[in-house]
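Asker: Dropping a prediction and its sequence here:
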Amino acid sequence: MLSHERKREVLRHLRSHGIGQVNELAEAIGVSASTIRRDLKEMDSQGLLTRVHGGASLIENDLEVAHMARQSEHSAQKRRIGEAATSLVKDNSTILITGGTTTEAMLPFLHGRDGLTVLTNGLNVAVQLSRQANITVVVLGGILRHAEMSLLGPLAEHAMEEFRVDTAFTGTYGLDASVGLTGASVHEASTDRKLLEGVGSLVVLADSTKFTQRGPVRLASVEQIDVVITDSGAPSSAVHELRAGGVDVRLV
């Protein structure tokens, strides 16, 4: 398990239990106690949690901190991916930007676009775009998933039926060259699939680490994907396979 994946699992455990002992965390995540101690020391120095005797606990404003932690992961790659994605945004179009920190990297580069309507189920996306008065923002309703700041459920799914989307921009938990997009949560799968159905064009924003993990649920097939924007660290075999399947893969 990669370092950023372990840290994500540590924060998830602490959000559920409030506090975690080293041995408990090691067993839950499936790594050694020494690895957990090293991770906790680094996360404490980054302000992601508070070290306590024998383990760690959450700090105040944990949800904001967790979001900041995800933003900091591969931030340079995400910025390049986000900037490249905006080259596919046309004036006077309607686009969907799903919640997530990779798609959030697009937002600063949308400044100055004319006649743009953005649909989103991400509160982080809506808040960022609230500063750009020239962009019409439509927030899809739903149940708030606090940790991800995204809206899910039938309200979001039904709202999508009212719009025609020219281009959808989405991040992903996992990207497999044969399976397609995969998600980590069975509970969120219905909404995630609905958001990506019937759009004019589907653009996936994924840093190279997304090629190394696969979630339990499939959200979109390779045939649904039009463009993948990733960094130069993406496995060449996966890039070749995606291109062979008709996907426009752009390395930044």
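Answerer: Good, I have the coordinates.
Asker: contacts and neighbour counts: CA atoms only from here.
Answerer: Noted.
Asker: Break down the stretch 151-252 of the chain into its strands, ranges please.
Answerer: Assigned by DSSP state E, counting those that start in this stretch, the strands in the stretch 151-252 of the chain fall at 167-170, 174-176, 180-183, 201-205, 217-220, 227-230, 248-251.
Asker: ok, second structure coming up, stack it against the first:
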Amino acid sequence: MHRTARQNAILEALDGSGSATVAELTRTLGVSDETIRRDIKAMAGKGLVERVHGGVILPDIRREPAFQKRMSQNAAAKQAIARRVAALVENGDSLMLDTGSTTAYVARALADHRDLFVVTNSVEIARTLANGKKGNRVYLAGGELRGDDGATFGPNALEFVKRFRARFAIISVGALHPDEGVMDFHLQEAEFCQTVIACAARVVAVADVSKFRNQAPVKVCDIGRLDLLVTDRPPPEAFAERLREQEVELLIAG
């Protein structure tokens, strides 16, 4: 296994529990202790992990609060963003939504829409929009189910999504940076997000103002890959300038 693939596998192993021992990683990846220790040292140098005695943990910047806690954080701002996004969506539209607290609020804001064609990896979003009386068609990607937020990930989820094309990809983000772009906390979330971006005509990122202060280690895409950013307050000037340079539309939900 190539070094990059091993390091990605280490991050995936840590996404679940937040920590792992060298022995566990050795068994999982089928390589020597020495190889794992070299990988951990290199990853720690990049800030992706922290070394501890006998193993490795995720650094604080890679740890997200539990999903229900995130739903309550900045809830008013997320609801305002969701209403603004819902106003862009027409009855009969096709859209892809990834898992996230803000995208979950977007799904709720779409409650009065009809005949939507929806692809998602979120059980919460699928349940919200799977309303037979509204004529919606909802497709939930299969894969490994994450217990915290009821989201699916893995190769099967990615291959499933690639079968569809949609007018909108509505994506949540972990952090936003004028130079690094759209960032996330988890490799699998970033991979899923990249896939829906490639399958949609218009990419809409939803992010409250806290995302401009956050740090996250996994890159999703450059700022210029977005068509529209919907947030609750004006971003820092450096970020606003980058949006203008990349011709990304900015909507402030009020």
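Answerer: On my side now, so go ahead. Quantities reported herein were computed from a predicted structural model and do not represent experimental measurements.
Asker: Could you get me the TM-score between them?
Answerer: Once superposed, the chains reach a TM-score of 0.71 (TM-score structural alignment, normalised by the length of the first structure), with 198 aligned residues with a Cα RMSD of 2.7 Å.
Asker: rewinding a little: hey, which of the strands of the stretch 151-252 of the first structure is tucked in deepest?
Answerer: Mean neighbours per residue, mean count of other Cα atoms under 10 Å, is largest over the strands of the stretch 151-252 of the first structure for strand 174-176, with a mean of 26.
Asker: From the contact counts, what lies against that one?
Answerer: strand 180-183 (3 or more Cα pairs under 8 Å, 6 or more residues apart in numbering; DSSP states H and E).
Asker: once aligned to the second structure, how far is the strand it packs on on average?
Answerer: Compared with the second structure after fitting, strand 180-183 of the first structure has a mean deviation of 1.2 Å; criterion: mean Cα distance after the TM-score superposition for the first structure.
Asker: Kindly check the end-to-end length of stretch 66-82 of the second structure for me.
Answerer: Taking Cα to Cα, to the nearest Å as the measure, stretch 66-82 of the second structure stretches 20 Å from start to finish.
Asker: What's the local residue count around V127 of the first structure?
Answerer: 11 (other Cα atoms under 10 Å).
Asker: Can you tell me how far it is from A184 of the first structure?
Answerer: On the measure of Cα to Cα, V127 of the first structure and A184 of the first structure end up 25 Å apart.
Asker: Not counting its neighbours along the chain, what's nearest the spatially most central residue of the second structure?
Answerer: Residue closest to the mean C-alpha point of the second structure, counted by Cα atoms, centre = their mean, is E189 at 4.5 Å. Using Cα to Cα, 6 or more residues apart in numbering and skipping residues adjacent in sequence, the residue nearest E189 of the second structure is F153, 7.5 Å away.
Asker: what about that neighbour, how many residues close to it?
Answerer: 19.
Asker: swap in S72 of the first structure?
Answerer: S72 of the first structure: 12 neighbours (other Cα under 10 Å).
Asker: now swap in V179 of the first structure and tell me
Answerer: 15.
Asker: That one touches Q224, doesn't it?
Answerer: No - between V179 of the first structure and Q224 there is no contact under Cα atoms under 8 Å: 11.1 Å.
Asker: if we can go back for a sec, residue in the first structure paired with the residue nearest to E189 of the second structure?
Answerer: Alignment note: F153 of the second structure maps to L152 in the first structure; criterion TM-score structural alignment.
Asker: shouldn't its match be in contact with H146?
Answerer: No - taking contacts as Cα under 8 Å, L152 of the first structure lies outside contact range of H146: 10.7 Å.
Asker: Show me the helices in the second structure, by range?
Answerer: Along the second structure, counting by DSSP state H, helices occupy 3-17, 22-29, 33-45, 67-72, 75-86, 101-109, 123-129, 155-161, 187-198, 237-245.
Asker: I'd like these written out as CSV, with distance to I252 of the second structure added.
Answerer: Compiled in CSV, those are given as follows (distance: least, Cα to Cα, whole Å):
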stretch, distance to I252 of the second structure
helix 3-17, 32
helix 22-29, 45
helix 33-45, 37
helix 67-72, 20
helix 75-86, 8
helix 101-109, 15
helix 123-129, 23
helix 155-161, 30
helix 187-198, 22
helix 237-245, 12
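Asker: ok, and which of those helices has the densest surroundings?
Answerer: Stretch with highest mean neighbour count among the helices of the second structure: helix 101-109 (a mean of 23; mean count of other Cα under 10 Å).
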